[in-house]
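J.: Sequence first, predicted coordinates after that:
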Amino acid sequence: MEINVEKLLKTIKLSAQIILENGGETYRAEETINFICKALGVKEMDCIATPTGIYITISVDGKENNTVVKRISKRTINLAKLNRINNISRQLTQKNITLDEAIVQLEETREDSGIKHKFYSYFYGGFSAAFFTLIFGGGVFEFIVSLLSGIVVALVTKKFENIHSYQFYSSIFAGIIIALFAILSTHIAHFGNYNYIIVGGIMPHLPGLAMTNAIRDTIRGDLISGITRGADAIFTAYSLAAGTGVIIYLSYAIGLLTV
């Protein structure tokens, strides 16, 4: 069966792009490309995936090379999309779907926001922070404050998704908002512990998956990816700490908090 090179390149490019944009490891992107090309009888294939780009060269007949490069500028976490890519690649390798059908499904997956009712997604962030607060020892008062601050953080950080370095700005503002809610609420009510609210509030924003992927990539020998993801995770954590620390420092300076 003759393979349409342009359609194949688009298929493997979209597959790797969606994996890298939604929290997948670099080796997962490379293996997905490998599996698809091998199943379709591609003679030669080389690919390099990093958190910021994909470089793919294939030779269907072993003579003529075709190359595609894709810059990855958006990175988030969506495990549902990773699962869909696995299913699509599996169907493609088993010849259950064609390249045209795979491209349609991949484009639908890329465009899918993942949430049919965006309004509810803000409450998910709030409840996540609130229950983390309970885990760290907070009570009903801290739970309610964390819930409210988590909703506000989700609303504010959503506005930064379409700008460059949005992770830095969203983390800074998340730390600021969480600390403000925690300190002001406990100061006004003369009740509760702001430490529980702050710790519970920042937990959903900590880059745990990014750091895990960084360690995993480094162990596998993907040093560029490991260092990049590790730096990204540390930078995000420092941004959260900086936003929170500024508010705590100012609160001590103006007398809202005392030693």
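T.: That came through, no problem. Numbering: from 1, shown residues only.

J.: can we go C-alpha only for contacts and neighbour counts from here?
T.: Noted.

J.: Could I get the full set of strands for this structure?
T.: Using DSSP state E, the strands of the chain run over residues 44-50, 53-59, 66-71.

J.: could you redo those as CSV and give each row distance to M1 and mean neighbour count?
T.: Below are the strands of the chain laid out as CSV (distance: least, C-alpha to C-alpha, whole Å; neighbours: other C-alpha atoms under 10 Å):
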stretch, distance to M1, mean neighbour count
strand 44-50, 17, 18
strand 53-59, 15, 18
strand 66-71, 19, 14
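
J.: Comparison target, given below:
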Amino acid sequence: MDLSNNQIARIVELCLLAGEILIKSGAETNRVEDTMMRIAASYGVPEAQSFVIPTGIIFSSNREDRAKLVRVAERSTDLEKVAIVNSISRQISKGELTVDEALTKLKKVANADLSFPLWLQILSAALASGCFLIMFQGVWQDFIPAMVAGGIGYLLFIYLHKYIKVKFFAEGVSSLVIGLLTALAVYTGLGTNFDSIIISSVMPLVPGLLITNAVRDLMDGHLMSALAKGADAFLTALAIGAGIAAIVAFM
């Protein structure tokens, strides 16, 4: 099937948009590249080339055409968007969507805010902190202090990261506040075990998905992406550790 330059341009735009949504939503590199290649092949562009790293996507319809670049400045975790893009990709593979229909759907996904309400995020972080405490063999008396410290710490992280784009700073300050709250709880007698409360309260800040994707990318041979994500996860762990260490040093 011979495609016009305009049709190829639309297909490239579609592939780049799908890849951008996936990488911004926390998908692993192999998933992003595979989805883009499958979409291109479904519309008659089987020789497409793609190169994905956490901060950008390079895509070309073949080896001769000029490559297109999309810069990815912000990344988060939104697995619902990943699932929606995968669903759209499967519809494309089955021939159920035209290029324009798929573009319309993906633009709606890109512009949609599918995140949970702030109060639910904070409540979830608080409950997770309390449950982690029990899982780490803590005592029930520390359940409430862990919930309070974890919830307030996560709330502070969200607000700091919203206004200050340096994620390292937001995580460091949040862990510092968690340490202060934990120390206060133990000092006043509301809590008993400083270590258990601290460990469980910082768990909502731990980059679990990022670490998993770094290992997955390393196993798939995407060395640049694996190193970048691994470095990001290391900085997050360093920020959390530095915040807690500052409190422990003064106790």
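T.: Alright, I've got the coordinates. None of these values were measured; they are calculated from a predicted model.

J.: TM-score them against each other, please.
T.: Laid over one another, the chains give 0.91 as their TM-score (TM-score structural alignment, normalised by the length of the second structure), with 248 aligned residues with a C-alpha RMSD of 2.0 Å.

J.: wait, doesn't G191 of the second structure sit right on P145?
T.: Yes: using C-alpha atoms under 8 Å, G191 of the second structure is in contact with P145, at 6.3 Å.

J.: shared neighbours, those two?
T.: Common contacts of G191 of the second structure and P145 (C-alpha atoms under 8 Å, 6 or more residues apart in numbering): T182, A185, I197.

J.: Among the strands of the first structure, single out whichever gets nearest to I202 of the first structure.
T.: strand 44-50 (27.7 Å; C-alpha to C-alpha).

J.: before we move on, back to that, the more surrounded of G191 and P145 of the second structure?
T.: P145 (25 against 22; other C-alpha atoms under 10 Å).

J.: contacting residues around V206 of the second structure?
T.: Per C-alpha under 8 Å, 6+ apart, neighbours of V206 of the second structure: T236, A237.

J.: Roughly how far does it sit from A112 of the second structure?
T.: V206 of the second structure sits 26 Å away from A112 of the second structure, going by C-alpha to C-alpha, to the nearest Å.

J.: center of the second structure - which residue?
T.: T77 (2.9 Å; C-alpha atoms, centre = their mean).

J.: Quick one: map that residue onto the first structure.
T.: Under the alignment (TM-score structural alignment), T77 of the second structure maps onto I77 of the first structure.

J.: For that match, give its distance to A174 of the first structure.
T.: Taking C-alpha to C-alpha, one finds I77 of the first structure at 17 Å from A174 of the first structure.

J.: Check G41 of the first structure too.
T.: 49 Å.

J.: neighbour-wise, which of these two wins?
T.: A174 (27 against 13).

J.: so what's the more buried one closest to, chain neighbours aside?
T.: V153 (5.5 Å; C-alpha to C-alpha, 6 or more residues apart in numbering).

J.: right, and that neighbour touches I178 too?
T.: Yes: look at V153 of the first structure against I178 with C-alpha under 8 Å: they come within range, at 7.5 Å.

J.: the more surrounded of the two?
T.: The neighbour count for V153 of the first structure versus I178, taken as other C-alpha under 10 Å, is higher for I178 (29 against 25).

J.: what's the equivalent of the more buried one over in the second structure in contact with, if anything?
T.: By TM-score structural alignment, I178 of the first structure lines up with I178 in the second structure. Taking C-alpha under 8 Å, 6+ apart, we find I178 of the second structure in contact with A149, G150, I152, G153, I198, S201, V202, I244.

J.: Show me where the second structure has its helices.
T.: 5-24, 29-42, 79-93, 99-111, 118-135, 143-163, 167-188, 194-201, 208-220, 223-249 (DSSP state H).

J.: Mind putting those helices into a markdown table with distance to F59 of the second structure?
T.: Below are those laid out as a markdown table (distance: least, C-alpha to C-alpha, whole Å):
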| stretch | distance to F59 of the second structure |
| --- | --- |
| helix 5-24 | 7 |
| helix 29-42 | 9 |
| helix 79-93 | 17 |
| helix 99-111 | 17 |
| helix 118-135 | 35 |
| helix 143-163 | 31 |
| helix 167-188 | 28 |
| helix 194-201 | 42 |
| helix 208-220 | 19 |
| helix 223-249 | 16 |
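
J.: In TSV, list the strands of the first structure along with distance to I103 of the first structure.
T.: Putting these into TSV (distance: least, C-alpha to C-alpha, whole Å) gives the following:
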stretch	distance to I103 of the first structure
strand 44-50	19
strand 53-59	17
strand 66-71	16
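
J.: Next one: the match of I178 of the first structure from A214 of the second structure, what distance?
T.: I178 of the second structure is 27 Å from A214 of the second structure, by C-alpha to C-alpha.

J.: how about P117 of the second structure, what's its partner in the first structure?
T.: Under TM-score structural alignment, P117 of the second structure pairs with H117 in the first structure.

J.: so how many other residues sit close to its match?
T.: So H117 of the first structure, with other C-alpha under 10 Å, has 9 neighbours.

J.: What of the one 4 residues further on?
T.: Here the count is done by other C-alpha under 10 Å, and S121 of the first structure has 14 residues near it.

J.: And for the one 5 residues further on?
T.: Neighbour count for G126 of the first structure, taken as other C-alpha under 10 Å: 24.

J.: Which residue is the nearest non-sequential neighbour of A110 of the second structure?
T.: I21 (6.2 Å).

J.: Ok, L82 of the first structure next?
T.: Here the residue nearest L82 of the first structure, using C-alpha to C-alpha, 6+ apart, is I19, at 5.8 Å.

J.: picking that back up, of the shared contacts of G191 and P145 of the second structure, just say which sits nearest to K94 of the second structure.
T.: Distances from K94 of the second structure to these, taken by C-alpha to C-alpha, are shortest for I197, at 50.5 Å.
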